[in-house]
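Student: sharing a model that was predicted from the sequence below.
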Amino acid sequence: MSRVTLNRRLELEAQQRTEDGAGGARVQWQRLGTLWAAIRPRSARMASGETGAVSRAGFRIIVRGAPQGASRRPGPGQRFRMGQRLFRIEAVTEMEPDGLYLICECEEEVLP
């Protein structure tokens, strides 16, 4: 296993849905905490978005392990925030059998 350097400060956020009173719901993002991470690029491509072309970039984000159910353990559907950049978490798995680190497969969307 290569050495992991956790040198990026990320905010972990989760969706919180609230009823809007008209039969729909509003989605807000709630901050769960701060995690230190290593960010490694994975892939990039152009895709069609609702308002036109968007650049989609894949990243592998590595964070310290946390037990299942812990609020500091990332999960699919959550996201990381680094300043104005947002990384949607698609999948999470342990990096090694001891679970010291977690690998989060993420995607960032950027409008050109």
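Tutor: All right, it came through fine. Note that the structure is predicted; figures quoted are calculated from it, not measured. Residues are numbered from 1 along each chain as shown.

Student: every contact and neighbour count from this point should use C-alpha atoms.
Tutor: Fine.

Student: what is the strand ranked longest in the chain packed up against?
Tutor: When the chain is parsed with DSSP state E, its longest strand is strand 25-49. Strand 25-49 makes packing contacts with strand 8-19, strand 52-64 when contacts are defined by 3 or more C-alpha pairs under 8 Å, 6 or more residues apart in numbering; DSSP states H and E.

Student: would a markdown table of the ones you listed with mean neighbour count and distance to Glu107 be doable?
Tutor: Output for the helices and strands packed on strand 25-49, formatted as a markdown table (neighbours: other C-alpha atoms under 10 Å; distance: least, C-alpha to C-alpha, whole Å):
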| stretch | mean neighbour count | distance to Glu107 |
| --- | --- | --- |
| strand 8-19 | 16 | 14 |
| strand 52-64 | 19 | 4 |
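
Student: here's the one I want to compare it with:
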Amino acid sequence: MGTLFLDAGLLRHRALIERNDPVPDAMGGAADRWHEVGEAAVRVEPARAEVSPEAGQRIARITHRVTLRHRDGLERGMAFRLGSRRLVIRTLHDPDETGRYLVCRCEEER
């Protein structure tokens, strides 16, 4: 496997990086509480959109591939905030194992 070449000009979106710290509610559940933990230049590519039935409704799931320079502390469950959109990280990996980039598979939160 060769080394990934990525034109830095492709990292053209500024995204806030957020962590979710759920707050327990009175009903035994939890409410999401997102707070900013960083910022990064990213490349966002739509990956797929699928519709599936859930609880009698048709629910759309939209996924994206987000590429950024490697950074410590990024993990599944965190999110990229792009304006009013939140892309929640489902998986992340180093595409060529050089420690230069991370590729995240994200699901757009609705």
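Tutor: The structure has been received and is ready for your questions. Not measured: the values here are computed from a predicted model.

Student: the longest strand of structure 1 vs strand 52-64, what angle?
Tutor: 110 degrees (axes from the mean of the first three to the mean of the last three C-alpha atoms, to 10 degrees).

Student: okay, buried residues for strand 25-49 of structure 1 please.
Tutor: Across strand 25-49 of structure 1, burial judged by 16 or more other C-alpha atoms under 10 Å covers Leu35, Trp36, Ala37, Ala38, Ile39.

Student: okay, the aligned partner of the fourth one in structure 2 and Ala31 of structure 2: tell me how far apart.
Tutor: Following TM-score structural alignment, the counterpart assigned to Ala38 of structure 1 within structure 2 is Arg43. Noted for Arg43 of structure 2: a distance of 30 Å to Ala31 of structure 2, by C-alpha to C-alpha, to the nearest Å.

Student: next one: His64 of structure 2
Tutor: 25 Å.

Student: hmm, back to that, and Met82 of structure 1, which of the helices and strands packed on strand 25-49 of structure 1 is closest to it?
Tutor: Nearest to Met82 of structure 1 among these is strand 8-19; the distance by C-alpha to C-alpha comes to 5.2 Å.

Student: superposed on structure 2, where does the closest one end up, distance-wise?
Tutor: When structure 2 is overlaid, strand 8-19 of structure 1 sits 1.3 Å from its aligned residues on average, using mean C-alpha distance after the TM-score superposition for structure 1.

Student: now stretch 39-49 of structure 1
Tutor: For stretch 39-49 of structure 1, the mean distance to aligned residues of structure 2 following superposition is 2.0 Å (mean C-alpha distance after the TM-score superposition for structure 1).
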